[in-house]
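Visitor: Using only what follows, build the 3D model:
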Amino acid sequence: MAVTIIWFIWMDRNDAKYRNITMNHKRIIARTKEKINILYKANLFKNCHFRGFKFVIKKLCNVYVENKEEAVSKFVKWIKPKESVIKINTDGSVATGKWGCGGILRNADGILVFYFAGPLSSCSVPFAEVIALYQALKIALSKGILRVWIEVDALLVYIFLILIILVMLRIFIFLGRLKVCFLRWIMWFLIFGEKVMLVLIFWLVWVQV
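Guide: I've put the predicted structure just below:
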């Protein structure tokens, strides 16, 4: 399509130089639009040729119909983990009336250790991603796998994991402080407990008398 536009710009420039016809951008657009429509109707232009600049073709061509099922190429690279580490890749998917999740566990050589997939009840995409990760970790623990590298494609899952880590950290800090308070209370009881008990005994005896 870009070549077609350049072609008609060049033709209009030649008309201006050799035929003394003033260049006109509207004429260039009209010629380009007409040519693209002809090529499209002759199946010389296809939807895949317009990938990356569909907004332009929508303005120039009135016969273009967007193909919603058009395949889009995506380069995916699997980075292997370190030795004795198992890499976990999970994914959750939600479609119209369908929900599911799955995952795969592989070692440093890329050899399959375990995989799983299954349907879910009605849920959101983040929930499906979290369930997939939960199932993968559950399987890893059942297999005695403790060193793992988790890889998911949802930012919300990363945020969820960070929040869990922060909450657990706060809990550990709270438990540590509680432990210190408990130890101080025990030390106080060991030091002053006997004296307090004697005072209580004398007080009870005095009250009865």
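
Visitor: CA only for contacts and neighbour counts going forward, please
Guide: Will do.

Visitor: From residue 90, how far off is residue 180?
Guide: Residue 180 sits at a distance of 41 Å from residue 90 (criterion: CA to CA, to the nearest Å).

Visitor: With neighbour numbers in mind, choose between those two.
Guide: Taking other CA atoms under 10 Å, residue 180 and residue 90 do not tie; residue 90 has more neighbours (26 against 12).

Visitor: Figure out the helix or strand that residue 100 lives in.
Guide: strand 98-106 (DSSP states H and E).

Visitor: do the same with residue 176
Guide: Applying DSSP H and E, one finds residue 176 within helix 155-208.

Visitor: packing partners for that helix?
Guide: helix 125-142 (3 or more CA pairs under 8 Å, 6 or more residues apart in numbering; DSSP states H and E).

Visitor: residues of stretch 30-37 that come out buried?
Guide: 31, 32, 33, 35, 36, 37 (16 or more other CA atoms under 10 Å).

Visitor: repeat for stretch 87-102
Guide: Those buried within stretch 87-102 under the rule 16+ other CA under 10 Å are 87, 88, 89, 90, 91, 92, 93, 94, 99, 100, 101, 102.

Visitor: Let me see the contact set for the third one.
Guide: For residue 89, the set of contacting residues under the criterion of CA atoms under 8 Å, 6 or more residues apart in numbering consists of 103, 104, 105, 150, 151, 152.

Visitor: Once you drop chain neighbours, what's closest to the first one?
Guide: Just to be clear, that refers to residue 103. Spatial nearest neighbour of residue 103, excluding adjacent residues (CA to CA, 6 or more residues apart in numbering): residue 90 at 4.0 Å.

Visitor: Now do the same for the one you found: helix, strand or coil?
Guide: strand (DSSP: H, G, I helix; E, B strand; the rest coil).

Visitor: One more sequence to fold, the one below, so I can look at both together:
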Amino acid sequence: MSGHIRNVIPMLIFWFIWLARNDSRFNNIRMNHLAIINRIKEKVFALFSANLITYKNFSNVFSTAEEFGIYNLGSLHSSGSRWSNWAAPNPLCFKINIHLDLYGDKWCIGGVIRDSVGNYIAGFAGDSKALDELRGFLVAVNHGLSVCINLDLYNVMVESNFLVDPTMFLVHDGTSCGHPSFYLRRHNMGLREVLNCSFNVINVEVNSVARALSLFGSSFNAVVDLNFDLLPANIQGLFFLG
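Guide: This is a model prediction of the structure:
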């Protein structure tokens, strides 16, 4: 898509307002300005992921890119290295990158599992069915760890840009056993007892593949596992950028 982002955004605003108007008129779906804003953000990120808009579309307004989840402009292409952003785990280890985002009224997750040389092992994406960010994050972690156990992967690092409070993984959170995340935490404890598991917090720009998967997952009604050949071309291309 050609043109500066200042010209692209008004076109997207017009387009998504028109779609929302049609949904309201013909499908009895109430117009929601927050949903329209989210759809615009999703579209810009998808266009960037597919290389249909690039850094030069943000010339002189680089700070605007962060509103769309695009960080450290120039860093993706500053090196010819495939892993200029994503750091491989130690040999015989596996890494799960997960991301959680709110799309409309759904906390959607995305995750990718890679080995120590960066090979794609498995991926997943979809609606976590969570009512808040913490539960959505726990759903993402539990799903990723469950996939690892099913694939006999027992030395695992979980990476996310979610600021992890270690107490969230304890069975008892210091309040009551009726805490809404209690059963998710207990399930997580059971999974981690089987796995040699660690957690790491990273910057969101390093988590680009998982973020793109969470956006892709916003079209699903549940979390689904994804083989590499089932991924959209733009996510496959983003995977090879790091």
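
Visitor: Work out the TM-score between the chains.
Guide: Here the superposed chains carry a TM-score of 0.43, computed using TM-score structural alignment, normalised by the length of structure 1; 107 aligned residues with a CA RMSD of 3.2 Å.

Visitor: Taking their axis directions, the helix holding residue 176 of structure 1 and helix 125-142 sit at what angle?
Guide: Computed by axes from the mean of the first three to the mean of the last three CA atoms, to 10 degrees, the angle separating helix 155-208 of structure 1 from helix 125-142 equals 70 degrees.

Visitor: returning to what we had before: and the buried residues of stretch 30-37 of structure 1, which of them are in helices?
Guide: 31, 32, 33, 35, 36, 37 (DSSP state H).

Visitor: got the contact list for the fourth one?
Guide: Read that as residue 35 of structure 1. With contacts defined as CA under 8 Å, 6+ apart, the neighbours of residue 35 of structure 1 are residue 4.

Visitor: so how far is residue 191 of structure 1 from it?
Guide: 99 Å.

Visitor: Longest helix in structure 2, please.
Guide: Under DSSP H, structure 2 gives helix 5-26 as its longest helix.

Visitor: what comes up buried for the strand or helix carrying residue 123 of structure 2?
Guide: Element membership for residue 123 of structure 2, per DSSP H and E: strand 120-127. Within strand 120-127 of structure 2, the residues that count as buried by 16+ other CA under 10 Å are 121, 122, 123, 124, 125, 126, 127.

Visitor: Could you dump those into JSON lines and include distance to residue 44 of structure 2?
Guide: As requested, the buried residues of strand 120-127 of structure 2 are exported to JSON lines (distance: CA to CA, whole Å):
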{"residue": "121", "distance to residue 44 of structure 2": "28"}
{"residue": "122", "distance to residue 44 of structure 2": "26"}
{"residue": "123", "distance to residue 44 of structure 2": "23"}
{"residue": "124", "distance to residue 44 of structure 2": "22"}
{"residue": "125", "distance to residue 44 of structure 2": "19"}
{"residue": "126", "distance to residue 44 of structure 2": "20"}
{"residue": "127", "distance to residue 44 of structure 2": "21"}
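
Visitor: Show me what secondary structure element comes after the helix or strand hosting residue 183 of structure 2.
Guide: Assessed by DSSP H and E, residue 183 of structure 2 sits inside helix 182-194. Later in the chain than helix 182-194 of structure 2, the nearest helix or strand by DSSP H and E is strand 196-201.

Visitor: buried stuff in that next one?
Guide: residue 197.

Visitor: okay, the angle between that strand and helix 182-194?
Guide: 120 degrees.

Visitor: hmm, who's touching the helix or strand that comes right after strand 196-201 of structure 2?
Guide: Per DSSP H and E, strand 196-201 of structure 2 leads on to helix 208-217 as the next helix or strand towards the C-terminus. Outside helix 208-217 of structure 2, the residues within contact range by CA under 8 Å, 6+ apart are 42, 46, 49, 97-101, 103, 108-112, 124-127, 223, 235, 238-239, 242.

Visitor: And stretch 156-171 of structure 1, what's buried?
Guide: Buried residues in stretch 156-171 of structure 1, counted by 16+ other CA under 10 Å: residue 157.

Visitor: where exactly do the helices run in structure 2?
Guide: 5-26, 33-49, 62-65, 133-150, 182-194, 208-217, 233-239.

Visitor: Tell me which of the ones you listed is the most buried.
Guide: helix 208-217 (a mean of 26; mean count of other CA atoms under 10 Å).

Visitor: picking up where we left off before, JSON lines for the buried residues of stretch 30-37 of structure 1, including distance to residue 14 of structure 1?
Guide: Formatted as JSON lines, those follow (distance: CA to CA, whole Å):
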{"residue": "31", "distance to residue 14 of structure 1": "15"}
{"residue": "32", "distance to residue 14 of structure 1": "16"}
{"residue": "33", "distance to residue 14 of structure 1": "19"}
{"residue": "35", "distance to residue 14 of structure 1": "18"}
{"residue": "36", "distance to residue 14 of structure 1": "21"}
{"residue": "37", "distance to residue 14 of structure 1": "24"}
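
Visitor: farthest-separated two in these?
Guide: Of all pairs drawn from the buried residues of stretch 30-37 of structure 1, the one with the longest distance (CA to CA) is 31 and 37, at 10.0 Å.

Visitor: which residues do those two both contact?
Guide: Common neighbours of residue 31 of structure 1 and residue 37 (CA under 8 Å, 6+ apart) do not exist.

Visitor: if we can go back for a sec, outside of the strand holding residue 100 of structure 1 itself, list whatever touches it.
Guide: 86-94, 112-123, 128-129, 131-133, 136.
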